[in-house]
Structure formats: structure tokens, C-alpha cells
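Trainee: what's the 3D shape of this:
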Amino acid sequence: MPLIRLLALLALAVVLSAANVASAEKLADWPKWRGPNDTGSSPLVDLPTEWDAEKVLWKTEFSGKGCSTPIVWHDAIYVTAPIDGKDALIALDADGKPLWNVQFGGENPGKHRNGSGCNASPTTDGKHVFVYFKSGTLAAVDLQGKTAWETNLVERYGPDTLFWDHGTSPVLTQDFVVMARMHQGESWLAAFDKATGELAWKVARNYETPVECDHGYSTPVVIEFQGEESLLTWGGEHLTIHNAKTGKLVWSCGGFNPDGNKLWPTIATPVVVGDVAVIAYGRNDRGIPRLHGVRLQGEGDVTETNRLWDRDDIGTFVPSPIVYQDKIYLVGDKGKVTCFDPATGKTIWEGAFPKHRTNYYGSPLIAGGILYAPREDGVVLVADIRDGFKLLDENDMGESVIASPVPGPGRLLIRGTSTLFCVGK
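Mentor: Next up, the predicted model:
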């Protein structure tokens, strides 16, 4: 081989290698809506804090309204959105260009101003992407866009009676994809084989509660409990732990609404630090917050023994808490920000975003000590929380943002109701 040709090939190889490295650095794996560890936080640093929605790295518009959080796996982005009135899963590359889409049956578009037919966020095990829609469709799609299986939980188990739109996302255990339905009527937790979609187990989860307090929108959390893979499930005014292999109830804690208040659905998903679960309840949006710390140990009904602390002065109704460096961070529905110790419930510091007439619906993100909080009017507020609270920026996306921000190296994915934005330096 002539020397000049050899040198040319080597130069091309270096260029291609550099391109592959650059591509690999565009996005970081984020396989479910609250991140790999269900914390809502990331160790990534040097993400953007200020941007112009008209001058982003890229943006991709969808043909219908969606509120789910995108996920990322190996530089591919997976997001649910309707296409021509049908539920759909859309795959994009790291530059926002479409790779493929899979369409299912007709969408149920929902009824809440901040809802859609695809509120549930997808999740992946690296082999398939699992999706659920308000229409009842639960499906597994491989990473090339081929549907492995599909079923409809509304047709199988009846419609949900939730007052607002469905909110619970599918979660993955070692063997199963798990869905929860908590509403007025037959409530349940069910596991389906990831490979075939066949029902593995389904357990009833019914509790007598005041009006609407049996309605649940939170997502179960996979934990290890007493050496077993388990599902921590919050709803119906009870926090429960189920064996992931069998669905068997092994632990239960109640007593979260001793005064019998009405119209307290469960929305915010619990977070876990060590053996402590933090539960946000009440109606913080109406000035009635409740916050609870519960020890995850023992067995059976632990209502009288495992409650560590309770607070009625801070809380969150819709945005889920964040775990960052073993502390809990709350963004309240009106923008109050609190950092506290999960073991004691004691406040470490408090801050607040500027007052505004609109609430916070999307669950916030912390990346590298920077807090990103989307407000329902589409403004993403940014604060440095490494040493207390310091407001940095307010970034208007120009459309409502209900989904959670997704971090990447030097960039963020922000999903508006009709557009996916990638902002970065």
C-alpha cells in the first residue's frame, strides 16, 4: 500500500474515532423518568444555566400534545407523543433527528390542561423500551423499532376512574414490567413478563379512604428490602412493600391522613435514602402540606412503629422530591425550595423562586449542584444549591413544560408539550 494512501486512511480513522467520541459524549443514559437511581439527580457538571429557546442546539416538534419525560439509552432518545391521533413511541438520535416511530391504537387525549394521552414516561432495560398510554396500551418495543408485544390494560381490567389523567409510569424489575392502578374501584399492582407480556402476577391494593384519597398518580420504586428485590408503592393513603417476584405484600404503613381530609390524591413519587422513605402528601397547592419520614424495616403493619417524623409546614403536591448527596430537596407547588435531612426531617436551608401565578408541575432535576425546576407556563428556573439557595436564571421555553429535564454532558433535554428542546453550550 502506498505510503500516502496509508497516511490518508490513518487520518480518516482518527477523524472517525474523534467523531465517535464526540457522539458518545452528547448524551448520558437516563433509562427512566427520575434517572438511573430514581433520585431525580445526576453527577454531571457544567450544564447550561441560561439559554434562549430560539437559539438552542436543536429542537424537534411533535404533531400532538405530550407530557411524558424522554429517556436516553446509548445516545438514542425515546419519547412518547401522538401521531395522527394515535399513541406512538418515537426514537431520535442525539441530534434530534428521527430514527423510527411505532404507532399503536387511537389515543385518549386526556382532559386536564396539564395532561395528555401520554403522561406516563417510557423506560428501558437496554433491550426494549416499555411504554404505557392513557388508552390502556402497554407495549414493549425493541431498539430497532419492532414491537415485541402489546396488550391493553383498559380492555383487560376496565377503565380507570381517576379524576384527572393517568400519571403512573411503568417500572422494571429483573424479570417484569410493573404497572399500578390506584383509583376508586378495584386497585391493583401487576407484573408482566418483559419478554412476552404475559401476566406474571396481579395483586389487589384496595383501601377505604375519604373521597378521592384512593386516587393515585405516583410511580412505584424498585428497592432492595431484606435482601429481596421489592416494590415500594405509595397510594390509597398507604405505603406498601411487595415482593417483586410474587407481588406478595410484606410490609405496610398507613396513618398518613388521621383527620380524614378529602380530595387528597397521591401524586408525588416517594424517594428513598438508605432505609428512610420520604412521603409528600396533603395539598401543598392549597396551603395544606404534609411530609413524612418512614423507616423501611420490619414486616407486616408498621404504622405504629416506623414513623420517624412528620411535618405540616413544608411539602409538595405534584413535583416529586430529589435526592442529592444524601439530602432531600423539595420544590413546592408555588416555588418554595427546601433542603432537609431525611433521617430527622429537619430543615438545612430554605429558599424560593420568584413568586408567580402559575404552579410547578414537572418534577425538578439537580445536576452538579444546580437545580432545574420547570414551571407549568414553560419557564425553567435555575438555582445554585451547593451552598444554600442562589437564583441563577429564568429561561422561557415558549410553551408549557410538564416533563422533567433530562441531563447530558454540557446539555439538557427539555420536553415541552409539543416540542423537544436540546439546550447546551
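
Trainee: can we go C-alpha only for contacts and neighbour counts from here?
Mentor: Fine.

Trainee: show me where the chain has helices.
Mentor: 3-24, 153-157 (DSSP state H).

Trainee: Give me the distance between the spatially closest residue to Ala352 that is not a sequence neighbour and Cys67.
Mentor: Closest residue to Ala352 in three dimensions, ignoring its sequence neighbours and counting by CA to CA, 6 or more residues apart in numbering: Lys336, at 4.3 Å. For Lys336, the distance to Cys67 equals 23 Å [CA to CA, to the nearest Å].

Trainee: More neighbours: those two, which one.
Mentor: Residue environment comparison for Lys336 versus Cys67 gives the larger neighbour count to Cys67, 27 against 17, counting by other CA atoms under 10 Å.

Trainee: one more to line up against the first:
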Amino acid sequence: MPCLYLAFSFLLLIGSSSSSDKDINQWTRFRGADGQGIDAIRKAPTSWEESDFRWKISLPGTGHASPVVWNDRIFVTSSDDESDKGYVMAIDEQNGELFWQKEFKVTDLKMHKDNNHATPSPAVDESQVYTVWYSKELTRIAALSHDGTLKWQAEFGGIEARHGGGSSLVLTERYVIFTREQEESSSQKSSWVAVDKQTGKVGWELKRESAVGNSFSTPFLVQRKNQKAMLIFTSWSHGFTAVDPETGEVLWERKSLLHHRVVASPIYANGMIVACRKGEAVVLEVDESLYPVADTASYSLPPNLSPYVPTPIAVGELLFMFLDNGSVACLVLATGEVLWKKRPAGPIYGSPICVNGNLYCMTKAGKVIVLRAQSSYELLGIHTLGDESFSTPVMSNSGMVFRTFTRLMMLSS
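Mentor: Model prediction:
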């Protein structure tokens, strides 16, 4: 697929998102400023040697959160669950040196064996970095300045669920958005919450129904020109939901379309919202105002084409599905037609990103798969990082950042 077409598609996408111009070169949340995982401006290598890494550092504890980047600073979290400590660190992207490290107390949380207190990715803007720490007793949101000064922290009810919590943070111009999804057997109620970025005070809280299993998906913020901005959530209890980011008002909902636990996050491209629940991917068509064109889905995909944990990615007119078992499928986004399906490497928990027309995704064993984002299959490389990873690659101005269980590393661009 020509780079010119990809760049044009990217401009269309950012024209439909609410990320401001100053955020375009920043990696402010899970899978980039708009959550779609596409960087058509910078470049990254498709093959490399050990000497191509600018730096590698060890992290305290372990974690799965993707880093976030603002200018020369990489912010990352990790946790040592045995000592009940969570860590937030600021790293110099040029040399890997530690600017600062802060500790937070994390308490017992029943969770899946592959989950961790440092699973949710932080978020960052021009002045602060925001983190979320889930436990059974409380959910703690904290804001720190770029130099590590604690500006505020806010506490809410905890998470009562077999698999714990894992949804990442999203920022609007005014609020930090997070979810508190409970199981229906929990004594606590589910809600989606917006807190003021400057004070930590609640701006709005939307009460939600609980399901048999809580959802882990992270919403995204989207805005087409001259249209109202929307937060798009996906969950077992409420299916697809669009929420006004300023008020918490539900703008529309397709409640019946996702009948199982939702782990992968939704994406938006070319008038389609793609979501995955366990055993099925569902594609919902929306109009220019971002309202659904029908009560039913445009189409759905069977389990052998539907990831459970990895988030899909759409590049131009193509939809790429990186499945948990390591298979990768390429489909026509508009119709669901399968163009190819291959299994280049092993099982995957991380999500893909696209940089300058190439797809990058890490396997659970810590191998980086590099594929051409095109309608024919082309494997560009498989590279071993030397440590397990459930995380997602990140772009900075100096190169591509990989996070493994215990390490952070910068591959020069």
C-alpha cells in the first residue's frame, strides 16, 4: 500500500479524532493519541541487530502497561505485588536514564494469573501524567507533573471481579476517563467516571449494569468536523455506547451486540466501529455524525477471525486481526471479506500498531512480528527481545519503545 495513501488515510483519521495538533507527535495513551495505533509520520526499522538499540534498562517489579511519551520523556508503570508497591517512572528517551520514580501502595486484588496491578496504561498531556491503580478496596487515580510532583490523587470504590481490572485511562480536554466494571455478583456497582484533570474532582459518573464478567476494554474519543465529540465504550452489559465526554450523557447505545466479556478495545475507521468480545468480532457502521445507520451490526466475524485480548487495527480500507493464538488475518473493512490469514509466530496478548505502512506486534514470548500492512501477505521479520511481553509497542521521536515484563528498550529509528 503506497505511503502516500497511508498518509492521506491518517490525515482523514486525525480529522475525525479529537486529538489536538500539539498531541499528534506525542503518544499520550494506549495505542497513541487517538487509540487507533497508527503513526504515518515517523519511521521505524523492519529489521535490526542488537547494536541498533539505543538503550535497554531494567524496571522494578513487572507489568504489562504500555508506556506513554511526551517530548523527551517516557512514562511507564510497573508493580511488585509481593511488596504491594506500584511504580511510576519518567525515563529520558535519549539515553534511558531515570528522571524520577514514585511509589504507590497497591493492595490485594483477585485477578487472572496473567493480570497485574500495572496492566492499565497511563495517560499523559502537556502538563501531567495520570495513572490508575485498581484494588479490591479502592480505585486510585493519581496525577503527577512531568517532574514527578504529586498534584492530586482521588479514591473510588474498588473492583470485585475474578480477573481484576485492566482498562486504561483516556483523556479529554477537561477530564480523565476511567471505568469501574464489576461482576454482577459484586456488592459494588459498575460505573464509567470522569474526573477533572486539574483537581481530581468528579465531573460526571455514569452508572452501568454489571455482567457475569467485567470488561477490560479502553474507550476512545472521536470527533468529526462540526460534530459533537463522543466517547465510544464497549462492554458486555451495554454493547456499543456513545457518551458525551463533557456531561456523561448517553448519546446512543446498541446494547444487544456484545454478549460476552469484552477485553480488546474498540477502534474506528472509515465509518466503521470494530469491537471484539469473547468468540466474536462485531462491526457497526455509523454515519457522518457518528450515529449507527441501523440497530444491527453491519457484519460479525467467527472465533477463528476474532481476537479476544489483542485490539484490532484498521489501515486504509483493510482490517487486521492479530489473534490470541498467533494467527493474523487481513480483511476488507467494509465487508469482512478475508484476504489472507497466516500464523507467523506464537500466542499474542499485546496489540499491533502501524508505523509508516508496517505492522508491529509483540508475542507473549517477546518476539516482535513485522508485517507489511497490505492486501497480500508479506512478513518482514520476527525479532526476539529476550523477555516475555503482554504489552504494545510505542513510538517516540527517537524510535520505537518496547516494554517487556521486566525491561524497557528503545530501538533507534
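
Trainee: Turn the helices of structure 1 into a markdown table, columns for distance to Pro109 of structure 1 and mean neighbour count.
Mentor: Converted to a markdown table, the helices of structure 1 look like this (distance: least, CA to CA, whole Å; neighbours: other CA atoms under 10 Å):
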| stretch | distance to Pro109 of structure 1 | mean neighbour count |
| --- | --- | --- |
| helix 3-24 | 35 | 12 |
| helix 153-157 | 15 | 13 |
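
Trainee: Redo those as a markdown table? Include distance to Val423 of structure 1.
Mentor: Formatted as a markdown table, the helices of structure 1 follow (distance: least, CA to CA, whole Å):
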| stretch | distance to Val423 of structure 1 |
| --- | --- |
| helix 3-24 | 16 |
| helix 153-157 | 37 |
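
Trainee: so which of those comes closest to Gln144 of structure 1?
Mentor: Ranking the helices of structure 1 by distance to Gln144 of structure 1, with CA to CA as the measure, places helix 3-24 first at 18.7 Å.

Trainee: Output the residue interval of structure 2 matched by that closest one.
Mentor: Alignment note (TM-score structural alignment): helix 3-24 of structure 1 is unmatched in structure 2.

Trainee: roughly how far is that helix from the heart of the chain?
Mentor: With CA atoms, centre = their mean, to the nearest Å as the basis, the distance from the averaged C-alpha position of helix 3-24 of structure 1 to the chain average is 39 Å.

Trainee: Need the contact partners of it.
Mentor: Taking CA atoms under 8 Å, 6 or more residues apart in numbering as the criterion, the residues outside helix 3-24 of structure 1 that touch it are His74, Asp75, Ala94.

Trainee: Which position in structure 2 pairs with the first one?
Mentor: Going back to what we said before, that points to His74 of structure 1. Residue correspondence to structure 2 (TM-score structural alignment): His74 of structure 1 is matched to Asn71.

Trainee: Next up, the contacts around the nearest residue to its match once chain neighbours are set aside.
Mentor: By the measure of CA to CA, 6+ apart, the closest residue to Asn71 of structure 2 outside its immediate chain neighbours is Gln26, 6.7 Å from it. If a contact means CA under 8 Å, 6+ apart, then Gln26 of structure 2 has Gly32, Ala33, Val69, Trp70, Asn71, Ser396 as its contacts.

Trainee: Please apply the same query to Asp92 of structure 2.
Mentor: Residues in contact with Asp92 of structure 2, defined by CA under 8 Å, 6+ apart, are Asp72, Arg73, Ile74, Leu98, Phe99.

Trainee: Just give the closest residue to the second one, not the sequence neighbours.
Mentor: Sequence neighbours aside, Asp92 is the residue nearest to Arg73 of structure 2 in space, at 5.2 Å (criterion: CA to CA, 6+ apart).

Trainee: Thanks again, I'm all set now.
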